[in-house]
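Novice: fold the stuff below for me.
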Amino acid sequence: MMVSSPKDDRTGALTHIGVRGEARMVDVSEKDATSRVAIAEARVRMGRATLQAILAGDAKKGDMIGAARIAGIMAAKKTADLIPLCHPLQLSKIEVDIKPDESLPGLKVRAEARCVGPTGVEMEALTAVAVACLTVYDMAKAIDRGMSIEGVRLVEKRGGKSGEWRMGGG
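Specialist: Got it, this is the predicted structure:
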């Protein structure tokens, strides 16, 4: 279930495809700069022993959670360099939170991105969680190549013409 604002007037058209089918960057020059927020999440599933090694700091490469958090922040700042048609934004906040979850077992990653601008920060939040998860995988692959990165998704966005959107039940 997805919750959208009644102001959500999308027609279902792909905005990054021009009338002749060519890829294009969306023109946001006429849009108002508003406060924008996006929250994304993902998880890295791993063996229990791998999670325990990460939490104990026993991995050869050191503080994995700290390194993954910094990698996610850095990636959010480089999103427009990674995603070809993404607008470069001046982020006012990027926060990456990584918590152990014994029930997976693994790590849950959540990122919040904020800016004031003419377009949203969904891609920055998604990039942050994806790269944080990839960093965990890279640092722990020597002890667990069977890890999986799962559930990379946007869970909330606020601001702009389309208003608020939340992933239902999440």
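Novice: when you work out contacts or count neighbours from here on, use the C-alpha atoms and nothing else.
Specialist: Fine.
Novice: so the most centrally placed residue in the chain, which of the three states?
Specialist: Of all residues in the chain, the one closest to the mean position by C-alpha atoms, centre = their mean is Leu126, 1.8 Å from it. For Leu126, the secondary structure call by DSSP: H, G, I helix; E, B strand; the rest coil comes out as helix.
Novice: check which helix or strand covers the nearest residue to it once chain neighbours are set aside.
Specialist: Leaving aside its sequence neighbours, Leu126 sits nearest to Ala40 (C-alpha to C-alpha, 6 or more residues apart in numbering; 5.4 Å). Element membership for Ala40 (DSSP states H and E) is strand 34-45.
Novice: and if you look at Ala75?
Specialist: Here Ala75 is assigned to helix 64-77, by DSSP H and E.
Novice: one more, so I can put them side by side:
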Amino acid sequence: MLTHFNKQQRARMVDVSHKQATERIAVAKTRVIMQPATLETIEQGKISKGDVLAVAQVAGVMAAKKTSELIPMCHPIFTTGVDLTFEKISEDTLEIEATVKTVGVTGVEMEALTAVSVAALTIYDMCKAIDKQMSIGPTYLVKKTGGKSNFIHPERTVDSE
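Specialist: This next block holds a predicted model:
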């Protein structure tokens, strides 16, 4: 049952005041696919706009903290931790993973998904002058823990906590 609609079938922010605060963790991933030369230039630190991964790291953390300002029905939450990692998984593909934590009454799935999305968009922005063909995705929730339910994506590998 979808709970994001009121009696008039209009969108609402779900009332979570009755829920118990628990530790909640979400992990999300995405990929940026680019020309091999672009990824090599990023690794060598030769992108003219600066250290691409350092800027993307900060952008991802900032995005996680501002998720409720971007997603209309997303609750503002107190994040207790946000971490992003970047891994070259092939000559043309960079994988981004975000882990977001809180102790609260609602989960942090949207914060993790927003973090990887904005980090990927930041990479695109910083590299678009040399590679406009970059693509982003798939973007997905790897896992979430805490609250009433846990989730592990059945078709994706889970290799982080």
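Novice: on that earlier part again, and the following helix or strand past the helix holding Ala75 of the first structure, which stretch of the second structure?
Specialist: Where DSSP H and E defines the elements, the next helix or strand beyond helix 64-77 of the first structure is helix 79-82. Aligned using TM-score structural alignment, helix 79-82 of the first structure spans residues 67-70 in the second structure.
Novice: what's the helix or strand for Gln52 of the first structure?
Specialist: Using DSSP H and E, Gln52 of the first structure falls in helix 48-56.
Novice: end to end on stretch 157-167 of the first structure, go ahead and measure it.
Specialist: In stretch 157-167 of the first structure, first residue to last residue: 9 Å (C-alpha to C-alpha, to the nearest Å).
Novice: in that stretch, what's buried?
Specialist: Of all the residues in stretch 157-167 of the first structure, those buried under the rule 16 or more other C-alpha atoms under 10 Å are 157-162, 164-166.
Novice: can you put the residues you listed in JSON lines and add secondary structure and distance to Ile17 of the first structure?
Specialist: Shown next, in JSON lines, are those (DSSP: H, G, I helix; E, B strand; the rest coil; distance: C-alpha to C-alpha, whole Å):
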{"residue": "Lys157", "secondary structure": "strand", "distance to Ile17 of the first structure": "23"}
{"residue": "Arg158", "secondary structure": "strand", "distance to Ile17 of the first structure": "24"}
{"residue": "Gly159", "secondary structure": "coil", "distance to Ile17 of the first structure": "24"}
{"residue": "Gly160", "secondary structure": "coil", "distance to Ile17 of the first structure": "21"}
{"residue": "Lys161", "secondary structure": "coil", "distance to Ile17 of the first structure": "20"}
{"residue": "Ser162", "secondary structure": "coil", "distance to Ile17 of the first structure": "20"}
{"residue": "Glu164", "secondary structure": "coil", "distance to Ile17 of the first structure": "25"}
{"residue": "Trp165", "secondary structure": "strand", "distance to Ile17 of the first structure": "23"}
{"residue": "Arg166", "secondary structure": "strand", "distance to Ile17 of the first structure": "26"}
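Novice: need those in CSV (columns: distance to Gly62 of the first structure).
Specialist: Rendered in CSV, the data for those read as follows (distance: C-alpha to C-alpha, whole Å):
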residue, distance to Gly62 of the first structure
Lys157, 34
Arg158, 36
Gly159, 38
Gly160, 41
Lys161, 44
Ser162, 43
Glu164, 39
Trp165, 38
Arg166, 36
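Novice: before we move on, the earlier item: list the contacts for whatever residue of the second structure lines up with the residue nearest to the centre of the first structure?
Specialist: For Leu126 of the first structure, the aligned position in the second structure is Leu113, judged by TM-score structural alignment. Taking C-alpha atoms under 8 Å, 6 or more residues apart in numbering, we find Leu113 of the second structure in contact with 27-29, 98, 139-141.
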